[in-house]
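K.L.:
build me a model:
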Amino acid sequence: MKIFLLGYMGSGKSYIGKRLSDKLGYDFLDMDNQIEEKEGKSISEIFDKKGEVYFRKLERRTLEELIQREEPAVISLGGGTPCYGDNMELIKNASDITSFYLKLNITNLTDRLDKEKEHRPMISHLEDREKLEEFIRKHLFERGFYYNQSNHVISCDEKSAKEIIEEISEKLG
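P.N.:
As a prediction, this is how the structure comes out:
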């Protein structure tokens, strides 16, 4: 079985994924890290030098490889991965994948992302907290349709990592 963690940037996909994989004894794979290793560049550099279209094609190929993987794993997807092309359909139609949307409200996402803007190419240009919140609000409105198609939606507001991992474990049975 493969467990895919979906959600907006800053929702904790990598943080939760690492700890969940330890608990389950599965490998942990971060899609962004996989792409960076293949390209020998950071996600920011790929966006800057080759553009978003190139990145999304690379992301799609990486998603296909992760879906075809036979070994059990916890896999953290990029925040936009489910929202492009038919990526979400691929995920939903795979028989050995269970997907979880790690859902956070706009205030909590803004709090988290405001601290790490310079490391996030999609938001590094936003001058202040108000513009960041507006950006997140717009994106969540657009992406919510895809995220909510996950097998499970985990509301992560006011929960510790331990509680989130426990809730995921319970849903896995």
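K.L.:
use CA for all of it now, contacts and neighbours both
P.N.:
Fine.
K.L.:
tell me the buried residues in stretch 109-118?
P.N.:
Across stretch 109-118, burial judged by 16 or more other Cα atoms under 10 Å covers 109-110, 113-114, 117.
K.L.:
helices and strands around the top helix by length along the chain, which ones?
P.N.:
Ranked by number of residues, the top helix in the chain under DSSP state H is helix 43-68. Secondary structure elements in contact with helix 43-68, counted by 3 or more Cα pairs under 8 Å, 6 or more residues apart in numbering; DSSP states H and E, are helix 31-39, helix 87-93.
K.L.:
and residue 138, how many neighbours?
P.N.:
Residues lying near residue 138 (other Cα atoms under 10 Å) number 11.
K.L.:
here is the second sequence; please produce its structure so I can put it next to the first one:
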Amino acid sequence: MKIILTGYMGSGKTAVGMELATQTHLNYLDLDDEISRREMKTISKIFEDSGEIYFRKRESEVLKELLEQENNFILSLGGGTPCYGKNLQEIKNTQNATTIYLKTSLAELTQRLIKEREQRPLIQHLGSREILEDFIRKHLFERSFYYSQSDVIVNTDEKSIPVIVEEIIAALN
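P.N.:
I've put the predicted structure just below:
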């Protein structure tokens, strides 16, 4: 079984993925971490040095390699991963893969991401809460088509990580 977590940045993919891996005894992988390891640079540095187009190309290559692995795992995608190139189709064509969308409201995402701007290359330049909220709103509108094609949708607002993980496990059984 390959469990693929998708959702906007700040939706909890990493934290939920790590806890889900603990509960299910599956290996946990984070696509951004995997790209960073292979490039020997942070995601911010990859964006700075090579730009988003290079990053998205590399992201697709690494995703494809991971999906072709025989072993089972939990994989947290980057927020934009399913929206670029053929990534969503690659995921959907992967045998024994289940996609789970961690659906988080605009208000909740804004609240979480305003505190994390400096660590997020796509939003670190956004100066105010209002500008950040507009940016997220636009992305959610564009990306919801891709996210909503997930096999399972879990609303995350006002839920703890253990509760979200419990809902995912119940949906998988």
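K.L.:
ok, back up a step: pull out the buried residues from the longest helix of the first structure.
P.N.:
43-44, 46-47, 56, 59-60, 62-63, 66-67.
K.L.:
likewise stretch 124-133 of the second structure?
P.N.:
Neighbour-count burial for stretch 124-133 of the second structure [16+ other Cα under 10 Å]: 132-133.
K.L.:
what's in contact with it?
P.N.:
With contact meaning Cα atoms under 8 Å, 6 or more residues apart in numbering, stretch 124-133 of the second structure is reached by 106-107, 110, 114, 117-118, 123.
K.L.:
next one: stretch 4-20 of the first structure
P.N.:
28, 30, 74-80, 82, 97-104, 109, 112-113, 140, 147, 150, 161, 164-165.
K.L.:
then stretch 139-153 of the first structure?
P.N.:
6-8, 80, 82-83, 88, 92, 98-103, 171.
K.L.:
just the buried residues of stretch 109-118 of the first structure: which are in helices?
P.N.:
Using DSSP H, those in helices are 109-110, 113-114.
K.L.:
among these, which one sits closest to residue 37 of the first structure?
P.N.:
Top of the list for closeness to residue 37 of the first structure, among those and by Cα to Cα, is residue 113 at 23.9 Å.
K.L.:
excluding its backbone neighbours, what's nearest that closest one?
P.N.:
Closest residue to residue 113 of the first structure apart from its sequence neighbours, by Cα to Cα, 6 or more residues apart in numbering: residue 10 at 6.0 Å.
K.L.:
which non-adjacent residue is nearest residue 105 of the first structure?
P.N.:
residue 157 is the one closest to residue 105 of the first structure (Cα to Cα, 6+ apart), at 6.8 Å.
K.L.:
which elements pack onto the longest strand anywhere in the first structure?
P.N.:
Criterion DSSP state E: the longest strand present in the first structure is strand 97-103. Contacts defined by 3+ Cα pairs under 8 Å, 6+ apart place strand 97-103 of the first structure against strand 2-6, helix 87-93, strand 152-155.
K.L.:
which residue numbers in the second structure go with the last one?
P.N.:
Mapping strand 152-155 of the first structure onto the second structure (TM-score structural alignment) gives residues 152-155.
K.L.:
and that stretch, how far from the first structure on average?
P.N.:
Superposed on the first structure, stretch 152-155 of the second structure shows a mean distance of 0.7 Å to its aligned residues (mean Cα distance after the TM-score superposition for the first structure).
K.L.:
and that stretch, what's buried?
P.N.:
152-154.
K.L.:
can you tell me what residue 104 of the first structure aligns to in the second structure?
P.N.:
By TM-score structural alignment, residue 104 of the first structure lines up with residue 104.
K.L.:
how about the contacts made by that match?
P.N.:
Contacts of residue 104 of the second structure by Cα under 8 Å, 6+ apart are 7-8, 11, 155-157.
K.L.:
let's go with 6 Å and repeat that
P.N.:
11, 156-157 (Cα atoms under 6 Å, 6 or more residues apart in numbering).
K.L.:
and in the first structure, which of those residues remain?
P.N.:
Mapping the contacts of residue 104 of the second structure onto the first structure (both residues aligned by TM-score structural alignment, their matches' Cα atoms under 6 Å) leaves 156-157 still in contact.
K.L.:
redo the contacts of residue 104 of the second structure as TSV? Include distance to residue 21 of the second structure and neighbour count.
P.N.:
Formatted as TSV, the contacts of residue 104 of the second structure follow (distance: Cα to Cα, whole Å; neighbours: other Cα atoms under 10 Å):
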residue	distance to residue 21 of the second structure	neighbour count
11	17	24
156	18	19
157	21	16
